[in-house]
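K.L.:
Curious how this folds, go ahead:
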Amino acid sequence: MSYLEYTVKSVPSGLRKVLFLNWPVAILLASVAGVGFLMLYSVAGGTFTPWAEPQMKRFALGFGLMLMVGLVPIWFWRSLAGAAYLATVVLLVAVELFGTVGMGAQRWIDLGFMRLQPSELMKITLVMLLAAYYDWLPAKRTSRPFWVLLPLAFILLPVFLVLRQPDLGTSILLLAAGGGLMFLAGVHWAYFAAVLASGIGLIAAVFQSRGTPWQMIKDYQYRRIDTFLDPSTDPLGAGYHITQSKIALGSGGWTGRGFMQGTQSRLNFLPEKHTDFIFTTLAEEFGFVGGVSLLALYALIIVFCVWSAMLNKDRFSSLLTLGIALNFFLFFAVNMSMVMGLAPVVGVPLPLVSYGGSAMLVLMLAFGLMQSAHVHRPR
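P.N.:
Here you go, the predicted structure:
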């Protein structure tokens, strides 16, 4: 036995779990959150209120939550997967019945001390359920039709409920994350080819339904698509967001204008500068170098999560970790694509950087589950 192994084994079991946490991921998460605090301080004009200070408190709470969840045995979270999913479905139904309306959408439940967005929670509980399902299901049944339809129903139910809020962005993320986890679990590629063909047909149907009694999506969602295809058609209306976003991105150049020197955000040309479009503020102030640096931090988090999943011999833990990594990737990839004009504007925040309560706490809860899988993996 090496000196290091002897030292670790001599530590009390509770403290040993702390040592076994995936600290590179924890440090990277804190680094990304630090970038967020810096940008929220900047967009507020050099003050910690009204955004940076609450965000710091939420991250501190979320970081503590991540550590606590990470120290709980993974079998406990596996046993809660079904109940957590059902509870979140009930919350989504509750949003439909008496949810709080904001910016034209009914997505929140007012708890008094905070507004809870159940669709954010569903991103995690759906991954938990699918990971538990494929851990339970024998590998030889993974691609049989009945056993494929069941997880598809698990995915489509919350997608339908979230679409009714309406929240197209989160619906797409749920669909992509659920489908991605099915693929990672070993479902045959032919099913995904069929889904891709159906998706193309669905997109065609969406465009054909415009202006008809059976219109499939809301008018503002069509405007977002029009804006994505040609922002110049309405530069002062639906195209304003993306036009100003591109101006901010371009004006940053290689190294940016400097901290708190971004004209687009300081002069309030950039809308939603503290939430969905905060990446453009960062790119304007710190340029291409700043944007790539943030992207590198995100990429390292994904790499460490995938590495942890590959080392884990427990199927549930491995799939759970991969599902959380996939969700995280979709989060920042969609947001960055959106603000750069590579994808329609669908209202997806930049993880740990955009201002927000539910998204921050749910994301840290997700990484707590990843930590639990990492700490309690078979050794």
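
K.L.:
make it CA atoms for all contacts and neighbour counts henceforth
P.N.:
OK.

K.L.:
Relative to Val362, how far out is Val339?
P.N.:
Between Val339 and Val362 the distance is 23 Å, computed by CA to CA, to the nearest Å.

K.L.:
Quick one: residues contacting Pro351.
P.N.:
Pro351 makes contacts with Phe328, Phe331, Phe332, Ala359, Met360, Leu363, as judged by CA atoms under 8 Å, 6 or more residues apart in numbering.

K.L.:
Show me what the host helix or strand of Trp75 packs onto, helices and strands only.
P.N.:
Element membership of Trp75, judged by DSSP states H and E, is helix 74-79. Counting by 3 or more CA pairs under 8 Å, 6 or more residues apart in numbering; DSSP states H and E, the packing neighbours recorded for helix 74-79 are helix 358-375.

K.L.:
hmm, try it at 7 Å
P.N.:
Of the remaining helices and strands, none touches helix 74-79 by 3 or more CA pairs under 7 Å, 6 or more residues apart in numbering; DSSP states H and E.

K.L.:
May I see the buried residues of that helix?
P.N.:
Burial within helix 74-79, assessed by neighbour count using 16 or more other CA atoms under 10 Å, is assigned to Ile74, Trp77, Arg78.

K.L.:
my guess is the last one contacts Ala132, does it?
P.N.:
Yes - proximity of Arg78 to Ala132 meets the contact threshold set by CA atoms under 7 Å, at 6.2 Å.

K.L.:
How many residues are close by Thr263?
P.N.:
Number of residues near Thr263 (other CA atoms under 10 Å) recorded here: 17.

K.L.:
Next: the one 3 residues further on.
P.N.:
Other residues within reach of Arg266 by the criterion other CA under 10 Å amount to 16.

K.L.:
same thing with Leu249?
P.N.:
Counted with other CA under 10 Å, residues neighbouring Leu249 total 24.

K.L.:
Helix or strand next in line after the host helix or strand of Ala177, which one?
P.N.:
Secondary structure here is read from DSSP H and E; on that basis Ala177 sits in helix 168-185. As assigned by DSSP H and E, the chain's next helix or strand after helix 168-185 is helix 189-208.

K.L.:
Second input sequence below; structure requested for side-by-side comparison:
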Amino acid sequence: MIKPLRLWHYLTRYVDGFLLSGILLLMLTGLATLYSATDANLSRVTNQAINMLVALGIMWLIANIPLQHIMRIALPIYVAGLFLLLGVALFGEINNGARRWLNIGVTRIQPSELMKIAVPLMMAWYFDKHEATLRLRDYAVATLLLLIPVVMIMRQPDLGTALLIASSGFYVLFLTGLSWRIMAALLIAGAGSLPILWSMMHDYQRRRVMTLLDPTQDALGAGYHTIQSTIAIGSGGVLGKGWQNGTQTHLDFLPEKSTDFIFAVFSEEFGLVGNSLLLLLYLMVIGRGMIIAANASTQFTRLIAGSITLTFFTYIFVNIGMVIGILPVVGVPLPLISYGGTSMVTMLLGFGILMSIQTHPKLVKT
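P.N.:
You can find the predicted model right below:
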């Protein structure tokens, strides 16, 4: 009896139980929704379960790594990520007009996913190194560290991933105490650059923005996703139609129903009550992450914990926003619910860092 207890203690000593509970409940919700969205396709559900187990294993490994070691690899990971993005630009595979994947022989990788963690790690490491003498130029350097990968990813083009990485970097800047006047100036400068950004966007990206304003102008084309998803959400009502009883889903009106638009499937079948419970689960995870960030002992741990948690919130906000029609369709999955392994691994890698911050002895600056 003693040995199993020791094994259990060994497996869970660096795992935050509250955070893990929220993650597992969301995963189980995702599997149930995916089962319905794929018309009871057990093969697809099994593949997703395997993705989840792999991601949980990676989360556990990262949670067991002390933060000192994670700090040391921040710069090498960032530099490696930039070289991989350069490799994508030069040698990447083109799929549906986008160059996002790099074939490394044994498999294909998407380096932009790595940068979701590498960028906030690098920026947090930089600010931690300059904490005692933080000046305006340090913010300028950190902004440059953020803009380089964001621009490279936008050119692939991958607007959704670029948006998430930009938000993760912005949260680091915000949490360091960047002046409100500077943020206001950046906001004004960003608004002024919108015409330039518009000219740099691809035609399909411009169509997405215009479709946001009036989906009915191309009801069978660019506006189809938004129209069908809002119909599905509205038809769910307060209590929903019941698990596996969504008509928009099972009559194949709803596109991308197992990936980007899985929230519409969930809404149609479980209604407003189900959505409220789902958002409560998300709030549980976000709240725990913010508590970990607030209790962090160093600048580095506080910044990286806050950025990971707020980026998770951004995933949720952007996905639900595009499904209900208040944001353009940018291809951002609903975290821990949508089908897919790459984003799942990235998110749980971040949660592993959160657990390491919470459960390891507090870092002391030397």
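
K.L.:
Mind checking the TM-score on these two?
P.N.:
The TM-score (TM-score structural alignment, normalised by the length of the second structure) is 0.93; 359 aligned residues with a CA RMSD of 1.9 Å.

K.L.:
Identify the residue of the second structure aligned to Ala299 of the first structure.
P.N.:
Taking TM-score structural alignment, Ala299 of the first structure has Leu283 as its aligned residue in the second structure.

K.L.:
Which residue numbers in the first structure does stretch 72-87 of the second structure align to?
P.N.:
Residues 79-94 of the first structure are the counterpart of stretch 72-87 of the second structure, counting by TM-score structural alignment.

K.L.:
tell me, what residue is most central in the second structure?
P.N.:
By CA atoms, centre = their mean, the mean C-alpha position of the second structure lies nearest to Tyr315, the distance being 4.6 Å.

K.L.:
Tell me which residue of the first structure matches up with that one.
P.N.:
In the first structure, Tyr315 of the second structure lands on Phe331 (TM-score structural alignment).

K.L.:
What strand or helix carries that match?
P.N.:
Counting by DSSP H and E, the secondary-structure element that holds Phe331 of the first structure is helix 315-339.

K.L.:
May I see the contacts of Pro351 of the first structure arranged in a markdown table, with distance to Pro235 of the first structure as well?
P.N.:
Rendered in a markdown table, the data for those read as follows (distance: CA to CA, whole Å):
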| residue | distance to Pro235 of the first structure |
| --- | --- |
| Phe328 | 32 |
| Phe331 | 27 |
| Phe332 | 26 |
| Ala359 | 30 |
| Met360 | 32 |
| Leu363 | 34 |
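
K.L.:
between those, which is nearest Cys305 of the first structure?
P.N.:
Distances from those to Cys305 of the first structure were compared by CA to CA; the smallest belongs to Phe328, at 10.3 Å.

K.L.:
OK, contacts around that closest one?
P.N.:
Contacts were defined as CA atoms under 7 Å, 6 or more residues apart in numbering; by that measure Phe328 of the first structure touches no other residue.

K.L.:
Likewise for Gly347 of the first structure?
P.N.:
Contacts were defined as CA under 7 Å, 6+ apart; by that measure Gly347 of the first structure touches Gly169, Asp276.

K.L.:
so it, which of the three states?
P.N.:
Following DSSP: H, G, I helix; E, B strand; the rest coil, we place Gly347 of the first structure in the coil state.

K.L.:
I'd like the distance between it and Leu330 of the first structure.
P.N.:
The gap separating Gly347 of the first structure from Leu330 of the first structure is 13 Å, by CA to CA.

K.L.:
Kindly report the same for Met128 of the first structure.
P.N.:
Met128 of the first structure sits 17 Å away from Leu330 of the first structure, taking CA to CA as the criterion.

K.L.:
Just give the number of residues close to the counterpart of Trp180 of the second structure in the first structure.
P.N.:
Under the alignment (TM-score structural alignment), Trp180 of the second structure maps onto Trp189 of the first structure. The burial count assigned to Trp189 of the first structure is 11, neighbours taken as other CA under 10 Å.

K.L.:
what comes up buried for the biggest helix by length in the first structure?
P.N.:
As far as residue count goes, and with DSSP state H defining each element, the longest helix of the first structure is helix 278-311. For helix 278-311 of the first structure, burial by neighbour count (16+ other CA under 10 Å) applies to 278-288, 290-291, 294, 297-298, 301-302, 304-306, 308-309.

K.L.:
do stretch 175-183 of the second structure as well
P.N.:
Going through stretch 175-183 of the second structure with 16+ other CA under 10 Å, the ones that come out buried are Thr176.

K.L.:
ok, back up a step: centre of the chain versus the helix holding Ala177 of the first structure, how much separation?
P.N.:
Relative to its parent chain, helix 168-185 of the first structure has a centroid offset of 11 Å by CA atoms, centre = their mean, to the nearest Å.
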